[in-house]
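[1] Give me a model of this one.
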Amino acid sequence: MKALPTPCYVVDEVKLLNNLRLLQHVQRESGAHILLAQKCFSMFRLYPLMGEYLAGTTASGIYEARLGHEEMGKENHVFAPAFKEQDMQELVQICDHIIFNSFAQFEKHKAACAQDGVSVGIRVNPECSTQEGEHAIYDPCAYGSRLGVTLENFPEDLPPEIEGLHFHTLCEQNADDLLTTWKAFEAKFSKYFKQLKWLNLGGGHHITRSDYDVEALIDLVKYIRNTYHVEVYLEPGEAVALNAGYLVTEVLDIVHNGLDILILDASAACHMPDVLEMPYRPPLRGGYEADEKQYKYRLSSMTCLAGDVIGDYSFDKEIKVGDKLIFEDMAIYSMVKNNTFNGIPLPDIVLLHKDGTTELVRRFGYEDFKGRLS
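    The predicted structure follows:
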């Protein structure tokens, strides 16, 4: 990979397939429908492959819904806090499940959804936070959250058109947190289950992480299906492409101000924005904790943003201008969130095939930058 032009995202087909096979195993053993959450990973070049293992896609807006419909063509779900009328006219043509964030939104759009092939649901807020402060920005059960309807705001009887309920409360979590959330959800909302056809347990399930309790997830899904006679949906994003991607970057310069600072052609702000948003320090191949090895560096970028810092790392050997560095786990929330701030080019997208060969899937240029402006 170090021979590739930089910066570039590289998606590892072998690691992606390993994830997909595990997810397929969960589906077969539990009866769940597992959907790709496109907000996390939308490399549609791989949708035909992923469609061999997954039940379909889920979208957070009109363009993702179109992408899933066009490129995978299987089950296609959509949720958003609100929908525009013109978007709904298209969504009912390309989505089989539409989930509303409020009963007001449902009432506004129910006429458009009143056609064969569209199943309507409501997102609920089970008011059961399991984030413990680690990912507060991603906690939809926090006080004042706009996401989902609380029990207090539910009617005594569900409108007959409602066929499913949905919750999404997790972020990079294990099955124990899902079970905690499920128990709260079941206690509050099970009185509505008798009229439902499906329950959607959302995303944030780190199913393909090495320590994830897969059997506990399978057991829970079986319990739900056998007890309430509904279909169960899961919408992982990260679990699909977890540890299946890299960001390759080149060291352009080294400056010194209290410590040695590497100037890279990759940027946290532009190419891996979650590094600043969460924030977190991404894993780096051959990189260690800041004071663990002899050679310590701060990794930064060539943007004008003073805070565009990826993190402090140490290495076994001295880093030189021209060296290539490889950030790990960069398939997720990278390509879908990157930007061209400062006119910084977008990274190439490369596929690392099973046989070790690489394929340049997409190269971005000036026209991609200019085309977003006017």
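[2] Could you use CA atoms for every contact and neighbour count after this?
    Fine.
[3] who's sitting farthest from the centroid in the chain?
    Using C-alpha atoms, centre = their mean, the residue of the chain lying farthest from its centre is Gly258. It sits 37.1 Å away.
[4] That one: what's it in contact with?
    If you count contacts by C-alpha atoms under 8 Å, 6 or more residues apart in numbering, Gly258 has none.
[5] one more to line up against the first:
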Amino acid sequence: MKKPFVTLEQLQEMTKTYPTPFHLYDEKGIRENARKLKAAFAWNPGFKEYFAVKATPNPTILKILHEEGCGTDCSSLTELMMADRCGFSGSEIMFSSNDTPAEEFVLAAKLGATINLDDFTHIDFLKDTIGYIPETISCRFNPGGTFSIGASEEGFQVMDNPGEAKYGFTREQLFEGFKKLKAMGAKHFGIHAFLASNTLSNEYYPTLSGILFQLAVDLKKETGCDIRFINLSGGVGVPYRPEQPANDIAAIGEGVRKQYEAILTPAGMGDVAIFTELGRFMLAPYGHLVTKATHFKHTYKEYVGVDACAANLMRPAMYGAYHHITVMGKENAPCDHKYDVTGSLCENNDKFAVDRMLPEIDLGDLLVIHDTGAHGFSMGYNYNGRLRSAEVLLKEDGSTELIRRAETPDDYFATLIW
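    Here you go, the predicted model:
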């Protein structure tokens, strides 16, 4: 059973200051999780987590992670700007983009970020854009074909299809790319790959690391390039459903260590650093969307309307994704009522839950929608003129802090030319 990290009494007090809906984050949980990840890879002296800014682009959250030793993974101009303003600098920033505009490479280079190239043609584009090839450079690898392991968010076998993904170099392009970059002045190299999303398997990272470690050995042997780091990117998931088992990050780290000692160490590459770019794993469980029951509708189904909508959390509407819902104060009540939990958008897919068994809901009840700490607020939008909600931090001492105010109509109209 999923339990909220906040009590009804706490939420009732918060709503006196912060009208629903709002996104709430748990500082204590975020810090503890970051420390668990760091401990799991402590065997690798160069280990660093580069938090995927796209998951939760909030300065307060980024500063908390910075204090815990994390860097940032950025994929756009504004994410680079945010990382810079939050105090990240140089090698604390990884820039992984695709179909990249020139101005983004310019800023990444200016900030001293490690640039992770997505395509062979970007080698010349980068050189033409900034006038040189950085001494440290990374390339994204796409092995093609299909990749299968473990369980996905919905509990099925993960069967991702890298061959259909728009990202990365082929193996042949990667070897040629390393040779070309070395000839153009690059001295230190990294390898990056992402093969599957939100895996619920302790075997994903070890399996991926085995592929990348052997690739690194082959690259060094054929190209002579100095490979300094291997970036396992993201893909370690979280259990959105209460019956799903959580990943064991300590077991995952140990699995990667075994691959490292079996492949890299014997090849004389025991000084290679391991990087990760986790977003969902780092933040999703430590965010709630807090909303209030505002309407009921009794037609062919039983509907409960809430004051949040897909503009606040679009994953259920976009992917049919499951997010657990707790009716606060009724945690121990029987789930004997079937509801569709809906928002107010003029779209039929604006539903947080379909045919969900929940306790009987009364008007004014506060609902917590779980696991919204990543890809929750960040995917918000203004369809139907709906305004994005506030973000609030539940601090370690139990107090709260507004870390992003709610949008107003003035914000919505600010960019219009009348």
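[6] still on that earlier bit, the residue farthest from the centre of structure 1 -> structure 2?
    The alignment partner of Gly258 of structure 1 in structure 2, by TM-score structural alignment, is Tyr300.
[7] how much space between the residue farthest from the centre of structure 1 and Val251 of structure 1?
    From Gly258 of structure 1 across to Val251 of structure 1, the span is 19 Å (C-alpha to C-alpha, to the nearest Å).
[8] now do Lys337 of structure 1
    23 Å.
[9] Between the two, which is the more surrounded one?
    Neighbour count, other C-alpha atoms under 10 Å: between Lys337 of structure 1 and Val251, Val251 has more, with 21 against 16.
[10] What sits closest to that one if chain neighbours are left out?
    Leaving out its chain neighbours, the residue that sits closest to Val251 of structure 1 by C-alpha to C-alpha, 6 or more residues apart in numbering is Leu264, at 4.7 Å.
[11] what about that neighbour, how many neighbours?
    When neighbours are defined as other C-alpha under 10 Å, Leu264 of structure 1 has 25 of them.
[12] what residues are up against it?
    Leu264 of structure 1 makes contacts with Thr249, Glu250, Val251, Leu252, Asp253, Leu299, Ser300, Ser301, Met302, as judged by C-alpha under 8 Å, 6+ apart.
[13] Was I right to think the fourth one contacts Ile263?
    Put plainly, it is Leu252 of structure 1. Yes - assessed by C-alpha atoms under 8 Å, Leu252 of structure 1 is found in contact with Ile263 at 5.5 Å.
[14] Secondary structure element for the residue farthest from the centre of structure 1, which one?
    Using DSSP states H and E, Gly258 of structure 1 sits within no helix or strand.
[15] ok, longest helix in structure 1?
    As assigned by DSSP state H, the longest helix anywhere in structure 1 is helix 13-30.
[16] which part of structure 2 lines up with the helix or strand following that helix?
    Where DSSP H and E defines the elements, the next helix or strand beyond helix 13-30 of structure 1 is strand 33-37. Aligning strand 33-37 of structure 1 against structure 2 (TM-score structural alignment) gives residues 48-52.
[17] show me the contacts for the spatially most central residue of structure 2.
    Structure 2 has Gly279 as the residue nearest its centroid, 2.5 Å off, counting by C-alpha atoms, centre = their mean. Neighbour list for Gly279 of structure 2: Phe51, Ala52, Val53, Lys54, Ala55, Thr56, Gly234, Ala374 [criterion: C-alpha under 8 Å, 6+ apart].
[18] what does Ala59 of structure 1 align to in structure 2?
    In structure 2, the residue matched to Ala59 of structure 1 (TM-score structural alignment) is Cys74.
[19] Mind telling me what element the closest residue to that match other than its chain neighbours is part of?
    Distances taken as C-alpha to C-alpha, 6+ apart put Phe95 closest to Cys74 of structure 2, at 4.9 Å, once the chain neighbours are dropped. According to DSSP H and E, Phe95 of structure 2 maps onto strand 93-96.
[20] which residues sit against that strand?
    For strand 93-96 of structure 2, the external contacting residues (C-alpha under 8 Å, 6+ apart) are 50, 71-75, 80, 83, 108, 112-118.
[21] compared with structure 1, how much does whichever helix or strand comes after it deviate?
    Next along the chain after strand 93-96 of structure 2, taking DSSP H and E as the criterion, comes helix 102-111. Following the fit onto structure 1, the mean deviation recorded for helix 102-111 of structure 2 is 1.6 Å by mean C-alpha distance after the TM-score superposition for structure 1.
[22] so how far is helix 102-111 of structure 2 off the chain centroid?
    Relative to its chain's centre, helix 102-111 of structure 2 lies at 23 Å (C-alpha atoms, centre = their mean, to the nearest Å).
[23] so the next helix-or-strand element following it matches what in structure 1?
    Counting by DSSP H and E, the next helix or strand C-terminal to helix 102-111 of structure 2 is strand 114-117. Under TM-score structural alignment, strand 114-117 of structure 2 corresponds to residues 97-100 of structure 1.
[24] wait, what's in contact with Val124 of structure 1?
    Asn101, Leu147, Gly148, Val149, Thr150, Leu151, Leu165, His166, Phe167.
[25] Can you tell me what it aligns to in structure 2?
    Checking TM-score structural alignment: Val124 of structure 1 goes with Phe141.
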